[in-house]
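# can't give you the sequence, but here's the structure:
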């Protein structure tokens, strides 16, 4: 996020605290919450280690990683990005014109993600990530005839079937692998291009969240919240798994589906509501065919519409229903296209559930992972986010009341919706391990809760976020 010579006056930050009483009480509770989150991660690591690799089937539970202290060419760059964002990020985010902020936030998030990936080196950190056994690039050869592969896609999911797909191809609808087939067809084949694509696109989650906050926050208040949250969205530990995993790409598609829905639902004209709504629906439809789990986007989508309904006085009178109708039309187009091409989403999901329990999903103990997943999530969101989430959850009832009065604390309501989606995924039993990567489409939104933290504490919390990411990436060799 770079400063410019001509800039608008700085906007004040949003109200920070949801705690009654003295500020010191809220600060103490923030620190206790962060400490509890750290203890949860430690407990998951200790219990997972005692259970052993043969039971939990990850090398360094609760993360899919190995203990390997190391440094690499990305080390100085990662430290430099962290220092610059901690030192200047908040001030720059307050002063940049809005358009510059969104582009700068994307560029800075990409720099942070690239530098973290390159701590592992070019081959291990970027170019080789998506070429490992079981990854998408190993499945490209099956799609010389994409039409035939789509029509027979579900016939290669179950174990023991002839020419069973690679692990990640099995675990997702066909658009996931077709994305990399498309890159290969246009001359961008191989692991380096695939890794660069996932990092660049995955970093676009940050501007999508900023756009959503601004659209739903009720005018200047939404923009103030977005500007306050920007450095935390950029400097998230989750960037470790954005670079380079396909789930970072999935997260960006999901994020822009929600952002466009927010824009459509608060649009000042019917035309804009219809256009943005259709774009949102097409992206929601794409998300459904990238990952089965992204059907849970319906929960944050409803939260977006709930927030938008409270700001309807700022938009077109018929904007909200037009946005919803256009979005549903876009989803319908995506579903119809894949169905006519021969892929049955419901059949694919049914077979995947069978296949999941034929493999490691049937071995990994639910009793551990149902809470061990939360430990992995702590690593992905960081300690500042844990403290902010406490404020968001406690403030949710009051947020609903204020929504009825026309004020929309989206930084409270939307994270709670993301938590509900994660809870549903966790209880389903279809998310045992690897959630630091799989849950990116939801966890990358949670740093917005840092906007609820007291202004005088934010720099310290930002340092904590950067420290978590740097320690994890230098001490552990992550698989993704």
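Perfect, I can see it now. Just so you know, these numbers come straight off a predicted model, no measurement behind them.

# for the rest of this, base every contact and every neighbour count on C-alpha atoms.
Will do.

# these two touch, right, residue 155 and residue 161?
Yes. Contact criterion Cα atoms under 8 Å: residue 155 and residue 161 qualify, at 7.2 Å.

# who are the packing partners of the longest helix belonging to the chain?
Assignment by DSSP state H gives helix 23-51 as the longest helix of the chain. Counting contacts by 3 or more Cα pairs under 8 Å, 6 or more residues apart in numbering; DSSP states H and E, helix 23-51 packs against helix 366-381, helix 383-404.

# okay, those in a markdown table with distance to residue 469 and mean neighbour count next?
Shown next, in a markdown table, are the helices and strands packed on helix 23-51 (distance: least, Cα to Cα, whole Å; neighbours: other Cα atoms under 10 Å):
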| stretch | distance to residue 469 | mean neighbour count |
| --- | --- | --- |
| helix 366-381 | 8 | 22 |
| helix 383-404 | 11 | 21 |
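
# try this one next to it:
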């Protein structure tokens, strides 16, 4: 086979992989429509009907345009047209700054398609969100001591859905914002978007630190136009993704440069992330990917104690992570999980993820997957493999049924690096496909986040 024939075959295989991802979404949609409302526990959302839009993504059919439509199209067109070239030519610090600003613009533009209030402000002010509990938290030490006891549902003082579903670090973040004068849904939403934008910097910077600056530059435009930005704006999971990504970057900097204080800093940030979301304990395979690439096992000797120190502080304050996790699992299985069939969500979850990462990542994973079995792969396959293992564990656990387009964002951003392996000549087309995916989802569906 000639080089030209091999290239042509590779392009066709990429297209097949991207098409398979979209077919998975279509299959989940069709099965969801045929099997009915109980796939989401029988809930009904404002304006929802048992038709296209509820399955598998949480939301409902509502074709619309909004104030962010033109901005989103312009951002997408700019990244497709100039993103790859600028990512290669600009100085490294400059390209990271541009990536951050572009990512924030993309996230906000997509959120504004639904309008300022419904798309940005309202997302975090519903009764089930963290902000609902903030006014009642006047004594933080007391809140931590009683936090686990208020997780079970059905009590007069039970926490709301999102507060009970996460460790206290998530709620504390919004309490602290309120204490420094940034209270209310607008400040909280913009804070989440600002932290989410760090993903576009931290993920490629990690690839660069691990020795592949070329692939880090190639990954930047894909990070900026991630379809998952539909759910990064605005949800607390956006903040979780940003914090976890920064933790991995700090750990990678420490391991690659043998700066042990950076390893400890990365461990502390990752330890904190586990108190934002129980599921972020599954960031361990991504962190271990850093160790495998750098061959610096000593880094764990500094990162792990730092992470455990965070857990120790919470334990001394009255909250034991394992107690909270156990009570949450009971509440979940006794509640909504009992009405969400495992047989459907164990694969439909992956359809939600496919929408969040986009067809370009499916094509990139086709190219990186052969290295998944290599003991010491290069940085991009190593990080993507770590994220894939995290997703697999979350999926098979049965603790992720639906809403994974949002819940799995901290893992999705590391899967997205796989798009860096796509050939340079095809990247603009794949970027256009990524943008089209996000624009279609955001303009056809009114998502709950």
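Cool, got the structure. Since the model is a prediction, treat every value here as computed from it, not as a measurement.

# between the helices and strands packed on helix 23-51 of structure 1, which one is closest to residue 222 of structure 1.
Across the helices and strands packed on helix 23-51 of structure 1, residue 222 of structure 1 has its closest neighbour in helix 383-404 (13.3 Å, Cα to Cα).

# which stretches of the stretch 251-400 of structure 2 form helices?
Assigned by DSSP state H, counting those that start in this stretch, the stretch 251-400 of structure 2 shows helices spanning 260-274, 284-294, 298-317, 321-334, 342-357, 359-368, 379-396.

# of all these, which one is nearest residue 449 of structure 2?
Residue 449 of structure 2 sits nearest to helix 342-357 of all these, at 12.6 Å, using Cα to Cα.

# which part of structure 1 lines up with that closest one?
Helix 342-357 of structure 2 corresponds to residues 366-381 in structure 1, going by TM-score structural alignment.

# equivalent analysis for stretch 242-255 of structure 2, please.
Stretch 242-255 of structure 2 maps onto residues 252-265 of structure 1, going by TM-score structural alignment.

# buried ones in the matching stretch?
For stretch 252-265 of structure 1, a neighbour-count test (16 or more other Cα atoms under 10 Å) marks 252-265 as buried.

# same question, stretch 422-433 of structure 1
Neighbour-count burial for stretch 422-433 of structure 1 flags 422, 424-426, 429-433 (criterion: 16+ other Cα under 10 Å).

# give me the contacts around it.
The contact list for stretch 422-433 of structure 1, computed with Cα atoms under 8 Å, 6 or more residues apart in numbering, reads 58, 62-64, 293, 296, 353, 356, 361, 364-366, 369-370, 372-373, 439, 442.

# which position in structure 1 aligns with residue 188 of structure 2?
Match for residue 188 of structure 2 (TM-score structural alignment): residue 194.

# next one: residue 368 of structure 2
Residue 368 of structure 2 maps onto residue 392 in structure 1, by TM-score structural alignment.

# likewise residue 166 of structure 2?
Aligning on TM-score structural alignment places residue 166 of structure 2 opposite residue 172 in structure 1.

# mind listing what the closest residue in space to that match that isn't next to it in sequence touches?
The spatially closest residue to residue 172 of structure 1, leaving aside those adjacent along the chain, is residue 291, at 5.0 Å (Cα to Cα, 6 or more residues apart in numbering). By Cα under 8 Å, 6+ apart, the contact set of residue 291 of structure 1 is 171-173, 176, 250.
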